[in-house]
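> Fold the following, please.
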Amino acid sequence: MGPAPSLLAISDLHVRYAENRRLVEGLRPRSSGDWLLVAGDVGEYVADVAWALRLLSARFAKVVWTPGNHELWTPPDDPVCLRGQARYEHLVTLCRDLGVTTPEDPYPLWDGPGGPVTIAPLFLLYDYTFRPDGTFTKEAALARAYDVGVVCSDEFLLHPDPYPTRDAWCHARVRQTVTRLAAVADGPPTVLVNHYPLVRDPTRVLRHPEFALWCGTDLTADWHRRFHAAAAVYGHLHIPRTTVHDGVPFEEVSVGYPREWRPRGSQPGYRQILPPAQPTRSR
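Presented below is the predicted three-dimensional model:
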């Protein structure tokens, strides 16, 4: 008998980097029943996203994907020049062709060790509410970020079409997602998978606090309690670690850029979400 299946997670693969591409080529399940949650930022180019998800979906029993900001960029040299919602829908179709679950699909049930839990991939974006101390409006917070030279490339490459702004798109996604999560609230606990942290606290360790503007929304601050989360999975910050909020483990599972993971002395890989690898401690 082989090892029991596990629910695993990873994010921020950034496969345009050759070293990260080799890491992805080396990712393999430990059990034929392993599922892999991919919490965004596979890459910026549609062909790269397709390459990575095709490889992973051929190896893992199920792959669940939610987009990061990089997948939603429209690089000027990408042959796929779609923007905003149209780009997202194109990626959803790509995933479905590969058998990869997206935020637009029915939430799958993990009934392996640590389950049953409902796996809920979320696509929510951000609304500039994670503001630097001393700023109280989006405009003031963005002005501070521009003044200190900490501005996310989303401002130039992530287009919200047909929504007027990225925060308007975020608010539409939050409304849609609340409805879907409410529909499963009476069922098993959830594992919430989002590219961004659902609570602001993990962004407090950022070297540049202004960057938190592009890291989530205050509208999700109680979702881990409201929707009975067994765990919350996210990436984006490139600070892999586990924190616990109201008894719920929040797993930052990013690989990040080679310049970030090389100094740690070991190659990054996926994180086991279920069954829990170790007891959680409340904070």
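> alpha carbons only for contacts and neighbour counts from here, please
Fine.
> Which parts of this structure are helices?
Assigned by DSSP state H, the helices in the chain fall at 18-25, 46-59, 69-72, 84-98, 138-148, 154-157, 166-183, 223-226, 258-261.
> I'd like the structure of this one too, to check against the first:
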Amino acid sequence: MKLYAISDLHLRHKENHEALAALAPRPDDWLIVGGDVGETLADMELMLSTLTARFRQVVWVPGNHELWTMPSEKPPLKGEARYLRMVDLCHRYGALTPEDPYPRWPGEGPPRVIVPMFLGYDYTFRPDTVPADKALEWAWEDDLMCTDEVLLHPEPYPTRQAWCHARVERTRARLERLPPECSTILINHYPLRYEHVRLPRIPRFSIWCGTRLTEDWHTRYRAEVVVTGHLHMPSTLWRDGVRFEEVSLGYPMQWRHRGGLERCLREVLPGPRTPSPAP
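Prediction:
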């Protein structure tokens, strides 16, 4: 029994849609879907109907794309209402979400808890020299603007930052109640640490990539593995003995050379136990 992960399926792209359809069944295994499935409820339903039929259990966390309010969808749900609509859809297919009790991993190994999280971002992934109220201007200086600024609404919260902080506090309280004998598999669409936002071509896009409030969560909450997406830069990194897996598929031009969705699935458990030695 294995735990796999993939994120950033972006099903509005025909090649991604076809790759999903061709994915082989793994009826004994679990799959993490780490957000950015697509922009519409139809994208979510396609993902859920396909993957829940091929895996024993699907675990979903939202990315920013699922939370966009698309003018073509009626009614045009915003903010938390849209998120909860996605949660309801997951429940119809038996998929787990950040709103569900955290499950114990039923596979072999020590006691582990699977922790799907929805945390958001608060523009704090920026240099200390950039004031909080200048974060957007700092990004605009490099001609960067995230579509979230137009389509991702925070209702009923006054700002995206406020929504992020509320989600962080709610999740922190749940994590504090976990049994101390259990390690965790932490799952979030966005990186938990600023240092892991490696975007050489668009470094100032970092402000839309997470929150510094989670910088120590990998040690504070006994993580064995941290699973994230969003960056479209798959990697395995190690920090403080914890494995960090960025599991994005991304856009066709980004994953074509990696050999398709089948080869892009990342094995989270059992996975490598220690960092690979340097060549």
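> Would you tell me which one of the helices of structure 1 is buried the most?
With neighbours taken as mean count of other Cα atoms under 10 Å, the helices of structure 1 reach their highest mean count in helix 69-72, at a mean of 24.
> Structure 2: matching residues for that one?
With TM-score structural alignment applied, helix 69-72 of structure 1 matches the range 64-67 in structure 2.
> what sits up against the matching stretch?
With contacts defined as Cα atoms under 8 Å, 6 or more residues apart in numbering, stretch 64-67 of structure 2 is touched by 35-40, 78-79, 82-83, 148, 152-153.
> okay, those in a markdown table with distance to P71 of structure 2 next?
Shown next, in a markdown table, are these (distance: Cα to Cα, whole Å):
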| residue | distance to P71 of structure 2 |
| --- | --- |
| G35 | 21 |
| D36 | 18 |
| V37 | 18 |
| G38 | 15 |
| E39 | 11 |
| T40 | 10 |
| K78 | 11 |
| G79 | 14 |
| R82 | 13 |
| Y83 | 16 |
| D148 | 14 |
| L152 | 12 |
| H153 | 13 |
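> Quick one: map I6 of structure 2 onto structure 1.
Counting by TM-score structural alignment, I6 of structure 2 lines up with I10 in structure 1.
> L94 of structure 1 matches what in structure 2?
If you follow L94 of structure 1 across to structure 2 using TM-score structural alignment, you land on L89.
> Take the helices of structure 1 and write them to TSV, including distance to R241 of structure 1.
Listed next are the helices of structure 1 as TSV, based on distance: least, Cα to Cα, whole Å:
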stretch	distance to R241 of structure 1
helix 18-25	19
helix 46-59	23
helix 69-72	20
helix 84-98	28
helix 138-148	26
helix 154-157	25
helix 166-183	26
helix 223-226	17
helix 258-261	13
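> What's the match for T118 of structure 1 in structure 2?
By TM-score structural alignment, T118 of structure 1 lines up with V113.
> How many neighbouring residues does I185 of structure 2 have?
Counted by other Cα atoms under 10 Å, the residues lying close to I185 of structure 2 total 23.
> That one: what's it in contact with?
Counting by Cα under 8 Å, 6+ apart, I185 of structure 2 makes contact with 112-115, 223-227.
> Same question for L274 of structure 1.
6-8, 113-115.
> Same check for the residues you listed, but in structure 2.
Counting by both residues aligned by TM-score structural alignment, their matches' Cα atoms under 8 Å, these that remain in contact in structure 2 are 6-8.
> Quick check on those: which are buried?
6-8 (16 or more other Cα atoms under 10 Å).
> List the buried residues of stretch 123-142 of structure 1.
Residues of stretch 123-142 of structure 1 classed as buried: 123-132, 138, 141-142 (neighbour count, 16+ other Cα under 10 Å).
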